[in-house]
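Novice: dropping the sequence and predicted coords here.
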Amino acid sequence: MKKPHYLHFDSHELKIRLDPHEPEFVQNPYEAYTFFHAHCPIFFWEDYGFWCLASYNDVNRTFRDRRFGRQRPGGYMASVQARGERSHLEHFDRAETGSMLELEPPEHTRLRTLVNRAFVARQVEKLRPRAEALAHRLIDGFEAKGSVDLIEAFATPIPATIIAEMMGVPAETGPQLVAWSNDMVRMYMHQPTRQDEEQANASAKAFSDFIRFHADERRSNPGDDLLSVLISARENGEKLTEDELVSSAILLLNAGHEATVHQTGNAVRTILQQGGDPRRFFETPEQAAASVEECLRFDAPLHMFTRHVYEEVEIAPGMTFRPGQQIGLLLGAANTDPSEFVNPLAFQPGRADQKNVTFGAGIHFCIGAPLARLEMQAALAVLFQRLPDLRLAKTPHYRDIFHFHGLDELVVEWG
């Protein structure tokens, strides 16, 4: 495997220098991943300052290993404050502190138990008609135009509307929720600017105020929505604190659409690039499920998740991770590991070796995975049924936010 020209590799120290903003890498990270698999499935990424795992087995095993976890040593605030003065991130940090995504048992277990019932497959399945109806309504709105940006007009409104309705906040606030979410997730990119940080903080404050306003309404007029559940649920006699309530609601609203938007856009791009009639991938529910699963593997919406090391772990002969270290798990690389997937860079729905780690694994396995799968199966089946001659009108480009791997726009045409 030839080394990509933008990647610098020290084979003795297993160190990589690779700017995650490098345009060629942003548009096609799989070239670098192929090099990693061949030469350094475990490497130190100098630009981030931590070790990374690229092989499927290492990523899958580490997700499940309780010697690694999401919660930062000393807690979220102690960890971030050690990086320097952060008063300009007061509201962002407050929103993140109580997020179940950043916690480990027993706190994580308590919070996750409160919301888990709404996301189990049998409950989510009831939302299929709603997802299909939304897809039809959106296409009705733009079909006559002959061309549209599918990210804005289709991929974003469906998951944003459904999660807003599940939470019990007005569906018409969906675009605002998406805007706040986009601002906040920029904090996970490599070296966000001061402007990025201040915008994320402002959006976190606005988002938190929004949740508190609607929570106050639900206390007076509870319903069967998730916000009411979070307010009233008790686990071992405890209610959520106000900050936990806000953090949990923000996490669910953000996670309820962010990755699904990216994955829907990536999936449409992938399927259109196969050529031929796209309906062939969605003729039956079984084909739809297999096609969506392969889309999740082939071009995942999230390419890195980090873990903190809690105990000394020998990850490979002569290579030991020590408590306090942070490591990166490369999901996009794991999903295209040639030692685990036959012809990994080929799109093959129904493949016998389907076992992607796009939604993670272990106790932090994505709680919204059943919902994301359903939304994509329903939306894509309707899209290609209604517009079977859909085609790319412009070459799509990925946004420059490694971790989150999604298109900035997806302009298509038909007719």
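Specialist: Received the coordinates, thanks. In this text, all values refer to a predicted model and were calculated from it rather than measured experimentally.

Novice: please count neighbours and contacts with C-alpha atoms only from this point.
Specialist: Will do.

Novice: what's the closest non-adjacent residue to residue 378?
Specialist: residue 132 (5.4 Å; C-alpha to C-alpha, 6 or more residues apart in numbering).

Novice: what lies in contact with the strand or helix carrying that neighbour?
Specialist: Using DSSP states H and E, residue 132 maps to helix 128-142. Residues from elsewhere that reach helix 128-142, judged by C-alpha atoms under 8 Å, 6 or more residues apart in numbering: 148, 153, 154, 158, 162, 374, 375, 378, 379, 382, 383, 386.

Novice: adding another structure so you can compare the two:
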Amino acid sequence: MSVATAERWERRVHLGAHPLLYPTIRSLGAVKPVMRIPGLGVLVSEARLVRDVLLDGERFVKNGPSASGGLWTPVVGPKALVNMDGAEHRELRRKLADLFTPASVAEIVQPASVALKARVEHDLDGPGRVDLVDCVKELAGGVISRLLGVPEHTPGRLPNKELFDLGSSISSLVRLGRPTLTPEQAAKGRAAVEVLAGPARSAYRDGDPATFPGRLRGLGMSEDEAMGIISAFVMVGTETLVSFVPRLVALLADTGRIEELVADRSGMGAAVNESLRFTVPSPMMLRNAVAPGNIGGTVVRSGDRILLSTIHAAKSLGGFNPGEPIPAQARQLWFGAGPHFCIGMPLAMAEITATLEVLLDRFAQRPWVIASRVVSTRVLIPGYRKLELANAL
């Protein structure tokens, strides 16, 4: 295997999801860093300019009518963090910060990572193959259950994979060419949120500070506000995680980096960050301009929809190379920047690290290889539909 092989597979992943849009966005970004696209908005494709927009929370907001936050308000209510701006948003982030410390996220992820390890060992020791995509969906579902405040063996609790599928059904309502949700789509999203929120409401009412909903109640949030925040975390984080982790593992396996990390894990952080940079699990971010001005010399009018092409901004910096430092203008750009930098980043990184540790531990005991893979087609977030690992002969 080689870097060229890894990069060919990544291109297949992107083209499978967006066979026309991906090459169009990449080609437009190569022509001009900022471009007005009739009917869609202003496309920004250079990392420095993308970061500038994200840092300017006064002129470019997330809760506008065609920005990503505004899309979710009919589904999760007006106070779900992802659709807030200004002083109210800053205050809520401050209150939530203690819920995403290293100790807090480790507590959330640990039971799911134990289950992941058991699944990987069972499937590789028995049938000899394990579908990593399916495993990561179960991991994400396990984390969702912890966020909902639902213990593993609660009667009537949805299985982990069904919890993931429910969250995914909400996030899949979004499309780049769809500035707002239709009433039918919003109703579908609210129905899914209510299924998720049912057990979380019980945990909120119990007020147990050991649960995530109980902690939100302790912070003084109303029940509806707490449900909106929990639903937003479920929607925004799970699908990108399930997209990224199998792609991370494929990149590291295709380039021979798995063997290097088994021998020396000090390079894990650089390998994960470069994989995030190269795969860009959040390929596009949306903002609304609320004041006239310009971006990179292009005139922007109040009300313009701003399309931030993180996919071009990050990938245009070069091929996959964990040994090369990521330029400052692109560092962690896939998690955003400024007031809306992803508050759940520590949780996502804990899930990523836990999965990679399980696979490295297994490889050290008995090496595995990628036996088969299938790219997902016509999906919002590019990824693999299946990535099977098998014991090496």
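Specialist: Received it, and whenever you're ready, just let me know what you need. These numbers were taken from a predicted model, which means no experiment stands behind them.

Novice: overlay them and tell me the TM-score.
Specialist: Taking TM-score structural alignment, normalised by the length of structure 2 as the basis, the two superposed chains have a TM-score of 0.81; 367 aligned residues with a C-alpha RMSD of 3.4 Å.

Novice: do you know how far the residue nearest to residue 378 of structure 1 is from residue 218 of structure 1?
Specialist: Using C-alpha to C-alpha, to the nearest Å, residue 132 of structure 1 is found at 28 Å from residue 218 of structure 1.

Novice: just give me the match in structure 2 for residue 270 of structure 1.
Specialist: By TM-score structural alignment, residue 270 of structure 1 lines up with residue 251 in structure 2.

Novice: how about its match, what does it touch?
Specialist: Residue 251 of structure 2 neighbours (C-alpha under 8 Å, 6+ apart): 6, 275.

Novice: sec struct for it, please.
Specialist: helix (DSSP: H, G, I helix; E, B strand; the rest coil).

Novice: give me the most central residue, structure 1.
Specialist: Centroid check for structure 1 by C-alpha atoms, centre = their mean gives residue 259 as the closest residue, at 3.7 Å.

Novice: mind listing what's buried along the helix or strand encompassing it?
Specialist: Counting by DSSP H and E, the element that carries residue 259 of structure 1 is helix 258-273. Using 16 or more other C-alpha atoms under 10 Å as the burial criterion, the residues of helix 258-273 of structure 1 that qualify are 258-269, 271-272.

Novice: against structure 2, what's the mean shift for that helix, could you check?
Specialist: When structure 2 is superposed, helix 258-273 of structure 1 averages 1.5 Å from its matched positions, counting by mean C-alpha distance after the TM-score superposition for structure 1.

Novice: next, the angle helix 258-273 makes with the very next helix or strand once past that helix.
Specialist: With elements assigned by DSSP H and E, the helix or strand that comes after helix 258-273 of structure 1 is helix 285-298. Between the axes of helix 285-298 of structure 1 and helix 258-273, defined by axes from the mean of the first three to the mean of the last three C-alpha atoms, to 10 degrees, the angle is 100 degrees.

Novice: and the contacts of helix 285-298 of structure 1?
Specialist: Taking C-alpha under 8 Å, 6+ apart as the rule, helix 285-298 of structure 1 contacts 263, 266-267, 270, 281-282, 332, 335-336, 344-351, 354, 356-358, 373, 376-377, 381.

Novice: can you check stretch 373-391 of structure 1 too?
Specialist: Counting by C-alpha under 8 Å, 6+ apart, 124-125, 128, 131-132, 135-136, 139, 158-159, 260, 264, 268, 272, 277-279, 282-283, 285, 288-289, 292-293, 412-415 sit against stretch 373-391 of structure 1.

Novice: let's see it at 6 Å
Specialist: Residues from elsewhere that reach stretch 373-391 of structure 1, judged by C-alpha atoms under 6 Å, 6 or more residues apart in numbering: 131, 132, 135, 279, 282, 288, 412, 413, 414.

Novice: repeat that for stretch 351-360 of structure 1.
Specialist: By C-alpha under 6 Å, 6+ apart, stretch 351-360 of structure 1 touches 297, 335, 365, 366.

Novice: what's the match for residue 258 of structure 1 in structure 2?
Specialist: Match for residue 258 of structure 1 (TM-score structural alignment): residue 239.
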